[in-house]
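Engineer: Sequence and predicted structure are below.
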Amino acid sequence: MPLTLPFTKGHGTGNDFVIVPDPEGAVHLSDSQVAALCDRRFGIGADGILRVVRSAALPEGAATPDAEWFMDYRNADGSAAEMCGNGIRVFARYLLDAGLATLPEGATLPIGTRNGTLGVTRSPLGFEVDLGPFRIDETETLVRARGLGVALPGLGVDVGNPHVVVALPSDDRLDGLDLTVEPVMEPAPAAGANIEFVVPADPLVTAGVGGIRMRVFERGVGETLSCGTGVAAAALAVRHWAGPAAPERWSIEVPGGTLGVRTVGDRVLLSGPAALVFSGQVALA
């Protein structure tokens, strides 16, 4: 018998998700079912799945006791990921609109993820999520991509999930990349990584805010219009390259819109919009 699932479609700056409500943890989607839901021709179409499940309903060891709700994020190919910066804002929007949580001004909404519990607050751009501590890995990774010409070095940045950030000298070089083909990293990280290609603004800083343009190839997905954790990684990489005088606030332009990043000590925070588009039911074999 086909499985009938209620769902809601949402996005954050064009990074889109199928949201599956499953408060009691009764829905178990296979990798192939996730891929079918995310298929843009034969399914609903999305960059990933957000399963909305109560933390208490998770298997022992997976629960996040300090958060009632857990974001079970899966990439479009069905693989599980540690976190999703755009996804968690969309997840928060869904909880609020569905009446499953409240978020008064000045309060924090805790959401469980595979990277632990993260706090979401309201911001002028929509929502801001504290992604927690970040880590820079200066071990050089060479990145080859179609349209890049030559392999370029990338900087490793971990914001709860792994990224490699590559700096390009001009908008033309960024626009000329063909990211329909997955870039190759040498050496290849054991768990893979999202790859960000960035062009710093000229001038880099305006009114105390750094500026960046970015495109991203997400592991398990492909090129997306936006990647929240990738935006944070891009800002951290350019900040690292710029040195001690670099600003703490950044504005990052991605194909799907604009996101904000700020650093507070060793922590990084991401802000941006989140929208719900439509809801329905889908039959899934």
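Structural biologist: All right, it came through fine.
Engineer: contacts and neighbour counts: CA atoms only from here.
Structural biologist: OK.
Engineer: contacting residues for residue 264?
Structural biologist: Each residue near residue 264 by CA atoms under 8 Å, 6 or more residues apart in numbering is listed here: residue 248.
Engineer: redo that, cut-off 10 Å
Structural biologist: 130, 132-133, 248-249 (CA atoms under 10 Å, 6 or more residues apart in numbering).
Engineer: Ok, residue 195 next?
Structural biologist: For residue 195, the contact set (CA under 10 Å, 6+ apart) comprises 143, 154-156, 162-166, 182-185, 215-219, 222-223, 230, 233-234.
Engineer: now, which of those lie within helices?
Structural biologist: Among those, DSSP state H puts 230, 233-234 in helices.
Engineer: Going through those, which ones are buried?
Structural biologist: 230, 233-234 (16 or more other CA atoms under 10 Å).
Engineer: could those residues go into CSV alongside distance to residue 31?
Structural biologist: Formatted as CSV, these follow (distance: CA to CA, whole Å):
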residue, distance to residue 31
230, 23
233, 27
234, 29
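Engineer: Show me which of those residues is closest to residue 278.
Structural biologist: Set against residue 278, the nearest of those by CA to CA is residue 230 (26.1 Å).
Engineer: want to compare, so here's the second one:
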Amino acid sequence: MTQIAFTKGHGTGNDFVIIADPEGELELTENQVAALCDRHFGIGADGLLRVVRSSRLPEGAASLAEEPEAEWFMDYRNADGSVAEMCGNGVRVFAHYLLESGLAELPAGSTLPVGTRAGVRDVMRSETGYQVDIGRWRAEPGDPIVSARGLSVARPGLGIDVGNPHVVVALASDAELEGLDLTAKPFIDPAPPHGANVEFVVPFEPLVKDGVGRVRMRVYERGVGETLSCGTGITATALAVRDWAGAGAPDRWQVEVPGGTLGVRMFPAEDGEHVALSGPATLVYSGTVTLA
């Protein structure tokens, strides 16, 4: 039995157990991660963020090759213990933890590079908390069909990859969105090889106000279930709705999820179009837990 220190944090209700392991000495099994994230018998969270120096992990070597200043690597695990590539809310919470614990600094106007399995993500301060450059994105080929409990018929979806896989589904009304039962996992046909997060979205009326697109969304996260918020899902949602809206659609969006509202911005970069996510990050409490 081992006692470890942890901090609980969240980004618009998407919550995480944060464990500082700078030298990469802590090897957590899937069962241990799942036990820590269990809402009845553990601390409770949508996922776990292990704070490790990039130089202490094999995956961190790629981050340092991409950006030598990416000292810290976000080892992100889903609530079921499975490894995940990226988490948009998690990166903001991770960066906030680094700053609050004195492990990093972020002077005004500068960026903090964070290593992830999807590549280095740059974080900067914003009016609502932090903005993270999610990086390049791509639309996935194919025409997936999504079935979900509470939907009378299956709906077409759009596959979007923003470092991790998503399928975004448009619904006809707020009633359809609210009538979804996401305690059951949606079914995607054909099934993505590594699974996918599924977002269900409804536009506000009007869709665009003061040059900003506005939509509501609920999400079923791969390896977790329904969550109050999903940062990469929010960016995928904005990208999908912009595509459906056609020419003249804005590059700035507000996405409302059960946990709050986040901002999305698309912008050109040297290697192609990037998408950025902005929103708050909060640390709730710290403690110690006995790890079996």
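Structural biologist: Arrived safely. Everything numeric here is computed off the predicted structure, so don't read it as measured data.
Engineer: quick one: which of the ones in helices among the contacts of residue 195 of structure 1 is nearest residue 112 of structure 1?
Structural biologist: Using CA to CA, those come closest to residue 112 of structure 1 at residue 230, 19.6 Å.
Engineer: any idea how far the equivalent of that closest one over in structure 2 lies from residue 206 of structure 2?
Structural biologist: Counting by TM-score structural alignment, residue 230 of structure 1 lines up with residue 233 in structure 2. As judged by CA to CA, to the nearest Å, residue 233 of structure 2 and residue 206 of structure 2 stand 22 Å apart.
Engineer: can you check residue 47 of structure 2 too?
Structural biologist: 35 Å.
Engineer: do residue 188 of structure 2 as well
Structural biologist: Remark: distance between residue 188 of structure 2 and residue 206 of structure 2 (CA to CA) = 30 Å.
Engineer: which one of these two has more residues nearby?
Structural biologist: residue 188 (20 against 9; other CA atoms under 10 Å).
Engineer: contacting residues for the aligned partner of that one in structure 1?
Structural biologist: Mapped onto structure 1 by TM-score structural alignment, residue 188 of structure 2 lines up with residue 185. Applying CA under 10 Å, 6+ apart to residue 185 of structure 1 gives the contacts 141-145, 151-154, 164, 192-193, 195.
Engineer: What's the ChimeraX line that selects buried ones from those?
Structural biologist: Buried residues within the contacts of residue 185 of structure 1, by 16+ other CA under 10 Å, are selected in ChimeraX with:
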select :141,142,143,144,145,152,153,154,164,193,195
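Engineer: Distance to residue 74 of structure 1 added to the contacts of residue 185 of structure 1, as a markdown table?
Structural biologist: Formatted as a markdown table, the contacts of residue 185 of structure 1 follow (distance: CA to CA, whole Å):
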| residue | distance to residue 74 of structure 1 |
| --- | --- |
| 141 | 26 |
| 142 | 27 |
| 143 | 25 |
| 144 | 26 |
| 145 | 25 |
| 151 | 30 |
| 152 | 30 |
| 153 | 29 |
| 154 | 26 |
| 164 | 20 |
| 192 | 15 |
| 193 | 15 |
| 195 | 18 |
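Engineer: Please flag which of the contacts of residue 185 of structure 1 sit within strands.
Structural biologist: Per DSSP state E, strands hold the following members of the contacts of residue 185 of structure 1: 141-144, 152-154, 164, 195.
Engineer: Nearest to residue 268 of structure 1, out of the residues you listed: which one, please.
Structural biologist: Looking across these and measuring by CA to CA, the closest to residue 268 of structure 1 is residue 164, at 16.5 Å.
Engineer: Would you agree the closest one is in contact with residue 196?
Structural biologist: Yes: between residue 164 of structure 1 and residue 196 a contact is recorded at 6.3 Å, counting by CA atoms under 10 Å.
Engineer: okay, and the common contacts of the two?
Structural biologist: 154-155, 216, 230, 233-234.
Engineer: which pair in the residues you listed spans the largest distance?
Structural biologist: Largest pairwise distance in these, by CA to CA, is 14.1 Å, between 155 and 216.
Engineer: what do we get in structure 1 for residue 173 of structure 2?
Structural biologist: So, by TM-score structural alignment, residue 173 of structure 2 is matched to residue 170.
Engineer: element containing the residue nearest to that match when sequence neighbours are not counted?
Structural biologist: Leaving aside its sequence neighbours, residue 170 of structure 1 sits nearest to residue 199 (CA to CA, 6 or more residues apart in numbering; 6.1 Å). In this assignment (DSSP states H and E), residue 199 of structure 1 forms part of strand 194-206.
Engineer: how big is the offset of that strand relative to structure 2?
Structural biologist: Compared with structure 2 after fitting, strand 194-206 of structure 1 deviates on average by 0.5 Å (mean CA distance after the TM-score superposition for structure 1).
Engineer: Where in structure 2 does that strand fall?
Structural biologist: Taking TM-score structural alignment, strand 194-206 of structure 1 hits residues 197-209 over in structure 2.
Engineer: do stretch 141-149 of structure 1 as well
Structural biologist: Counting by TM-score structural alignment, stretch 141-149 of structure 1 corresponds to 144-152 in structure 2.
Engineer: Residues contacting that stretch, please?
Structural biologist: With CA under 10 Å, 6+ apart as the criterion, stretch 144-152 of structure 2 contacts 153-159, 167-169, 171, 176-192, 198, 200.
Engineer: where's it relative to the chain centroid, distance-wise?
Structural biologist: 23 Å (CA atoms, centre = their mean, to the nearest Å).
Engineer: With stretch 174-190 of structure 1 instead?
Structural biologist: On CA atoms, centre = their mean, the centre of stretch 174-190 of structure 1 falls 18 Å from that of its chain.
Engineer: Buried ones in it, by neighbour count?
Structural biologist: 174, 177, 179, 182-183, 185.
Engineer: For the stretch 51-200 of structure 1, which segments count as helices?
Structural biologist: For the stretch 51-200 of structure 1, helices defined by DSSP state H, counting those that start in this stretch occupy the ranges 85-97, 171-175.
Engineer: and those helices, which is most packed in?
Structural biologist: Across those, the average number of neighbours (mean count of other CA atoms under 10 Å) peaks for helix 85-97, which reaches a mean of 24.
Engineer: what stretch of structure 2 does it fall on?
Structural biologist: Going by TM-score structural alignment: helix 85-97 of structure 1 matches residues 88-100.
Engineer: Against structure 1, what's the mean shift for that stretch, could you check?
Structural biologist: Averaged out, stretch 88-100 of structure 2 is 0.3 Å away (mean CA distance after the TM-score superposition for structure 1).
Engineer: List the contacts of the residue nearest to residue 170 of structure 1.
Structural biologist: Contacts of residue 199 of structure 1 by CA under 10 Å, 6+ apart are 166-174, 211-215, 234, 238, 252-253.
Engineer: Alright, that wraps it up for me.
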